[in-house]
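Asker: here is a sequence with its predicted model. Questions after.
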Amino acid sequence: MDYSKLGKRIREERKKLNLTQAQLAEAIDISDTYMGAIERGERSLTLDTLVRLVERLGVTVDYMLSDSVSDSDSNIMNQIKQVIDNQPLERKQMAVNVLRTIFSYFEGDS
């Protein structure tokens, strides 16, 4: 997650509505210090805060995150890890087998 890009987008949307950081922070129930740190990309924000933020700004979460989340290998691996982390060992092994099957199918297309 690129928090500086997210912060920049938040700042742009806030300014479109002619809101100060303090006004936006008050509207979403966070401190203006925290709001400033979010806009500078110095702090992350919780999902709850993000939802309140996009609702107040009148945008969607996917729009807000569109250029902040990369599809790098490490990001994709983290997503896979999140999906299978709390699964029992047998299901994890099943998932690995399914992935192997999918990739072997694609190797046949080459």
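Answerer: Happy to help now that I have it.
Asker: when you work out contacts or count neighbours from here on, use the C-alpha atoms and nothing else.
Answerer: OK.
Asker: got a list of what residue 74 touches?
Answerer: Under the criterion of C-alpha atoms under 8 Å, 6 or more residues apart in numbering, the contact list for residue 74 is empty.
Asker: run through who's touching the longest helix along the chain.
Answerer: Assignment by DSSP state H gives helix 89-109 as the longest helix of the chain. Contacts made with helix 89-109 from outside it, assessed by C-alpha under 8 Å, 6+ apart, are listed as residue 84.
Asker: let's bring in a second one:
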Amino acid sequence: MDESTISRRLGIAVRKHRVALDLSQDKFADVIQMHRAYYSSIERGERNITVWTLWRVAEGLGVKPSDLMAEANL
């Protein structure tokens, strides 16, 4: 599996949880104190994020980072 596939799958899992919380990308990015454009690129699978960033996103979503990884089949 290549890097872009991994990032894309993770972005889809992240977006699913954000939408379930009924939050816009702007609002969620504010909640986790991340720039909206950077967060948006995570959801689009354009970023190879660090473990720290994954943890911040997962915490904001109220899930474990491992749950996001599992949902992305990684």
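Answerer: Ah, there it is. This one's a predicted model, so the numbers in the text were calculated from it and none came from an experiment.
Asker: and the TM-score between them?
Answerer: The TM-score (TM-score structural alignment, normalised by the length of structure 2) is 0.83; 69 aligned residues with a C-alpha RMSD of 1.3 Å.
Asker: list the buried residues of the longest helix of structure 1.
Answerer: Residues of helix 89-109 of structure 1 classed as buried by neighbour count (16 or more other C-alpha atoms under 10 Å): 92, 95.
Asker: again, but for stretch 14-27 of structure 1
Answerer: Buried residues in stretch 14-27 of structure 1, counted by 16+ other C-alpha under 10 Å: 14, 21, 24-25.
Asker: same question for stretch 7-15 of structure 1.
Answerer: For stretch 7-15 of structure 1, the neighbour count (16+ other C-alpha under 10 Å) marks 7-11, 13-14 as buried.
Asker: residues in contact with the residue nearest the centre of structure 2?
Answerer: When structure 2 is reduced to its mean C-alpha position, the nearest residue by C-alpha atoms, centre = their mean turns out to be residue 14, at 3.8 Å. In this structure, residue 14 of structure 2 makes contact with 43, 57-58, 68, judged by C-alpha under 8 Å, 6+ apart.
Asker: what segments of structure 1 are helices?
Answerer: Going by DSSP H, structure 1 shows helices at 3-16, 21-27, 32-39, 47-57, 61-65, 73-84, 89-109.
Asker: quick revisit: the longest helix of structure 1 vs helix 73-84, what angle?
Answerer: Angle of helix 89-109 of structure 1 versus helix 73-84, following axes from the mean of the first three to the mean of the last three C-alpha atoms, to 10 degrees, is 140 degrees.
Asker: just to revisit the earlier point, for the buried residues of stretch 7-15 of structure 1, give me TSV that also has distance to residue 49 of structure 1.
Answerer: TSV is the format used below for the buried residues of stretch 7-15 of structure 1 (distance: C-alpha to C-alpha, whole Å):
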residue	distance to residue 49 of structure 1
7	13
8	16
9	15
10	12
11	15
13	16
14	15
